[in-house]
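Asker: output the structure for:
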Amino acid sequence: MLRTATAALFASAALVTAATACETTFKSADTHPDGYPTVEGVKAMGRILEEKTGGRLCIEVFHSAQLGEEKDTIEQTQFGVIDINRVSMGPFNNIIEATQAFSLPYIFRSLDHEHAVLDGPIGEEVLAAFSDHDLMGLAYYDSGARSFYNSVKPITKIEDLQGMKFRVIQSDLFVDMVAALGANATPMPYGEVYSSIQTGVIDGAENNWPSYDSSGHYEVAKYYTLDQHLMVPEVVVMSKATWDKLSPEDQQAVQEAARESVAIERELWAASEKESEEKVRAAGVEVVSEIDKTPFIEAMVPVYEKHVSSDALKDLVARIQATE
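Answerer: Reported below is the predicted structural model:
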């Protein structure tokens, strides 16, 4: 008994030592559940950062919207209440104009095209734009392609969308995209989607395979159409208030840790996407894989005309489209 108690005492002391080794622990937010690729990506960033700083700087990830939905956590990060935040690009569309380019329907031709843009000078340019809004853009994470799913019927053509009600991210661009397809957009927090589909408040939503799976939405919306209208990257940001307190060496360590975590998140994302697709198909979800996207793309013309209005944004879109 004494030996067990002594062992427990040493184990407890070791935990205290490990906890106190970090001079600074950054609070990080994510709406997704534990184990989700973006959550694990930031955890990997934390491990890399600890290694780079000899354990001085650590990251504690608060997953599952423990610190609030994305809109709320963005504001908290701007105020310095939250240090690091993993957020979809969508909610930034009304805050930072340049982010709208990455949220345009069909702006990316493929995953390879998206990576070429994000990993190049255009990606750096957009990250730099966050600094004017009390945030530091650190890195981009994958989030796959978003497609429509619903509880009513399989969507095989654009006409099938007429009059249907879909949840969208709280962004004017997303609202206009759905409206251009003839459907009704309903902005609402992610956490309310399941019950809203279940009770008929909305017919469905749009998201990628892992989100469709991890949220359980496939249980109440059993029709999934691979129209892949959006490939919106995730972004990892740090509060500028937190950033400004760091030494140049620690700023570099944070930046490098974020960038090095990207490859890990992308690998996890690809595996998660495959696993989620297999799971929901096995659960009896009807998947529409073959669809003519041409009418969908043509319907986006007024969306581009409305949202790509400034000369700066037009130039950015043109450079994205010209990227090989």
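Asker: from here on, contacts and neighbour counts on C-alpha atoms
Answerer: Fine.
Asker: all helices of the stretch 1-150 of the chain, in order?
Answerer: In the stretch 1-150 of the chain, helices defined by DSSP state H, counting those that start in this stretch lie at 2-21, 37-52, 70-79, 99-102, 111-118, 121-128, listed in chain order.
Asker: buried ones in the second one, by neighbour count?
Answerer: Meaning helix 37-52. 37-50, 52 (16 or more other Cα atoms under 10 Å).
Asker: same deal with the first one?
Answerer: Of the residues in helix 2-21, those with enough neighbours to count as buried (16+ other Cα under 10 Å) are Ala21.
Asker: and what of the fifth one?
Answerer: Within helix 111-118, the residues that qualify as buried by neighbour count (16+ other Cα under 10 Å) are 114-118.
Asker: ok, the residues you listed vs Pro105, which is closest?
Answerer: Glu114 (12.6 Å; Cα to Cα).
Asker: contacting residues for the closest one?
Answerer: Counting by Cα atoms under 8 Å, 6 or more residues apart in numbering, Glu114 makes contact with 108, 231.
Asker: 6 Å instead?
Answerer: Each residue near Glu114 by Cα atoms under 6 Å, 6 or more residues apart in numbering is listed here: Phe108.
Asker: name the nearest residue to Ile48, ignoring sequence neighbours.
Answerer: Ala257 (5.5 Å; Cα to Cα, 6 or more residues apart in numbering).
Asker: what about the one you found, distance to Asn208?
Answerer: Counting by Cα to Cα, to the nearest Å, the gap from Ala257 to Asn208 is 26 Å.
Asker: circling back: give me the buried positions along the helix or strand hosting the residue nearest to Ile48.
Answerer: Secondary structure assigned from DSSP states H and E places Ala257 in helix 248-282. Using 16+ other Cα under 10 Å as the test for burial, helix 248-282 gives 250, 253-262, 264-266, 268-269, 272-273, 276-277, 279-280.
Asker: one more: stretch 94-109?
Answerer: So for stretch 94-109, counting by 16+ other Cα under 10 Å, buried means 97-108.
Asker: got a list of contacts for stretch 75-91?
Answerer: Under Cα under 6 Å, 6+ apart, the answer for stretch 75-91 is 26-30, 134-135, 171, 234-239, 241.
Asker: second input sequence below; structure requested for side-by-side comparison:
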Amino acid sequence: MKKLLAVVLSVTMMASLLSACAKSNTAGETTIPSAGESQTEGQTEGQKASDSQKAAADPKVTLSYAEVNSETSLMGMTAQKFKEEVERLSGGSVEIQIYAGGVFGAEGDVLDTMTSGGGTVDMTRIATQSLKDYTGINVTNLLTVPYIFNGREHFWKTVETDIGDDILNECHEVGLGIRGLFFAEEGFRNFFFKDKITGIEDLKGKKIRSSTDSTMVGTIEGLGAAPATVAFNELYSALSTGVVDGAEQPIVNYQSNAFNEVAPYMILDGHTFGACMVLITDSAWDKLTPAQQEAVMEAGGIASRYNAGCSQDVEDECKAKLVESGVTFVEVDDLQPWRDACSKIIGEVTEGLDDYMVRIEELGN
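Answerer: Below you'll find the model as predicted:
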């Protein structure tokens, strides 16, 4: 019952933030990636309307979009914005059907379906760490490096350069049969626990639920804890029964899944930034006419701006609600010991990518 109540409150809270997201979008103050802008840069409103009319005459295409989170989550709201803009800009010739709440399984399951050519899922939003162990993926892994970004602005400044283009294109270029359309984010990921925690020394020996990607496993091991494999839909129970001592998620997902009920201590180490990409299969992309492809790319740019414009507001609102519910947030004044502890996995992930790392560091200054 408590978890159901938390979900209801989350739905109400997310709905109240829709207007705030819209205001952030129109303010024009947020730096966003160029993924959906390059093909429409310099166009007048009349030209854009003409493109929409041109796409409207094209054969109708319906694309399925998988999202593991709920429709009322930040990622669900971003998906809805993308859907609305695709259908508007294509004049209705491209329809997006969103399947939220993990209908097609976890992110790894969806990616396996898309890369194997199953045809069930045309599009999805994934955390970039889900691509970590696919053959050929290299530059994309930079977004998973522990403690690489010093804030949201640093992330967006990075992906709006050609580094972002390299990441979006990498899946297609290495032959995975998918391609990136645009970036989104969920905020920094933090560790949370059943019992009180005050610093890095308290992680030693703790059983922490981890995704299967090697970077997250290496991060947890570097911090002296023991990674444990638990399905995401079983995590609440695993925390409640003590199968694991803690886990890690962005604040918004921690709140929307009611993990605060069973693990009310969160340390704000921000070990990984919740960088996300929206992907489309090559086969689905090839179904679209040039005008429809342009509509999809432009819609991606708008959805990316929407996400960038409201993610901080959503996180702040979630955090305030969590404090009211009794969650203890622990600030980290000095991240250097955390970075030092993760030096091994950082070195492994960034091997051969020194030029990229130098540029990313410069963008954060």
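Asker: circling back: against structure 2, where does the helix holding Ala257 of structure 1 fall?
Answerer: Residues 290-324 of structure 2 are where helix 248-282 of structure 1 lands when matched by TM-score structural alignment.
Asker: in the stretch 51-200 of structure 1, what residue spans correspond to strands?
Answerer: 57-62, 84-88, 135-141, 146-150, 165-168, 184-187 (DSSP state E, counting those that start in this stretch).
Asker: minimum distance to Thr20 of structure 1: which of the ones you listed has it?
Answerer: strand 57-62 (10.5 Å).
Asker: residues near the counterpart of Thr124 of structure 2 in structure 1, how many?
Answerer: Using TM-score structural alignment as the criterion, the counterpart of Thr124 of structure 2 in structure 1 is Asn85. Close neighbours of Asn85 of structure 1, defined as other Cα atoms under 10 Å, add up to 28.
Asker: coming back round to it: after the helix holding Ala257 of structure 1, which helix or strand is next? Please name it.
Answerer: The helix or strand immediately downstream of helix 248-282 of structure 1 is strand 286-288, counting by DSSP H and E.
Asker: over which residues of structure 2 does the helix or strand following that next one lie when aligned?
Answerer: Toward the C-terminal end, the helix or strand that comes next after strand 286-288 of structure 1 (DSSP H and E) is helix 294-298. The aligned range for helix 294-298 of structure 1 in structure 2 is 336-340, by TM-score structural alignment.
Asker: for the matching stretch, which positions count as buried?
Answerer: 338-339.
Asker: what is the mean deviation of that stretch from its aligned residues in structure 1?
Answerer: Mean deviation of stretch 336-340 of structure 2 relative to structure 1 after superposition (mean Cα distance after the TM-score superposition for structure 1): 1.2 Å.
Asker: now do that stretch: distance to the chain's middle.
Answerer: 24 Å (Cα atoms, centre = their mean, to the nearest Å).
Asker: still on that earlier bit, and of the helices of the stretch 1-150 of structure 1, who's closest to Gly284 of structure 1?
Answerer: Here helix 37-52 is closest among the helices of the stretch 1-150 of structure 1 (Cα to Cα), at 24.4 Å.
Asker: matching residues in structure 2 for that closest one?
Answerer: Aligned by TM-score structural alignment, helix 37-52 of structure 1 falls on residues 74-89 of structure 2.
Asker: what's that stretch in contact with?
Answerer: Under the contact criterion Cα under 6 Å, 6+ apart, stretch 74-89 of structure 2 has outside partners 52, 70, 94-96, 295-296, 299, 303, 307.
Asker: next, format those residues as TSV and append distance to Tyr265 of structure 2.
Answerer: Output for these, formatted as TSV (distance: Cα to Cα, whole Å):
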residue	distance to Tyr265 of structure 2
Ser52	50
Ser70	24
Val94	45
Glu95	42
Ile96	39
Ala295	44
Val296	41
Ala299	38
Ala303	33
Asn307	27
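Asker: gap between the closest residue to Phe92 of structure 1 other than its chain neighbours and Gly123 of structure 1?
Answerer: The shortest distance from Phe92 of structure 1 to any non-neighbouring residue, by Cα to Cα, 6+ apart, is to Thr99 (6.5 Å). Relative to Gly123 of structure 1, Thr99 of structure 1 is positioned 10 Å away (Cα to Cα).
Asker: got it, and Phe26 of structure 1?
Answerer: In terms of Cα to Cα, Phe26 of structure 1 sits 25 Å off from Gly123 of structure 1.
Asker: correct me if wrong: Ala295 of structure 2 contacts Ser90.
Answerer: Yes: the criterion here is Cα atoms under 6 Å, and Ala295 of structure 2 meets it with Ser90 at 5.5 Å.
Asker: tell me which element the most centrally placed residue in structure 2 falls in.
Answerer: In structure 2, the residue lying closest to the centroid (Cα atoms, centre = their mean) is Cys276, at 3.0 Å. Per DSSP H and E: Cys276 of structure 2 is located in strand 265-281.
Asker: that strand maps to which residues in structure 1?
Answerer: Aligned using TM-score structural alignment, strand 265-281 of structure 2 spans residues 223-239 in structure 1.
Asker: chain center to that stretch: distance?
Answerer: Distance of stretch 223-239 of structure 1 from the chain centroid (Cα atoms, centre = their mean) equals 6 Å.
Asker: for Asn190 of structure 2, give me its contacts.
Answerer: 248-249, 268-270.
Asker: hmm, 8 Å instead?
Answerer: 248-251, 266-272.
Asker: now check structure 1 for the residue matching it.
Answerer: Checking TM-score structural alignment: Asn190 of structure 2 goes with Ser147.
Asker: what number of residues lie near the nearest residue to Met231 of structure 1 once chain neighbours are set aside?
Answerer: Leaving aside its sequence neighbours, Met231 of structure 1 sits nearest to Ala145 (Cα to Cα, 6+ apart; 4.5 Å). For Ala145 of structure 1, the neighbour count with other Cα under 10 Å is 22.
Asker: before we move on, back to that, end to end, how far does the match of strand 265-281 of structure 2 reach?
Answerer: OK, stretch 223-239 of structure 1 end separation, Cα to Cα: 39 Å.
Asker: show me the contacts for Ser143 of structure 1.
Answerer: Applying Cα under 8 Å, 6+ apart, the residues near Ser143 of structure 1 are 208, 231-234, 269.
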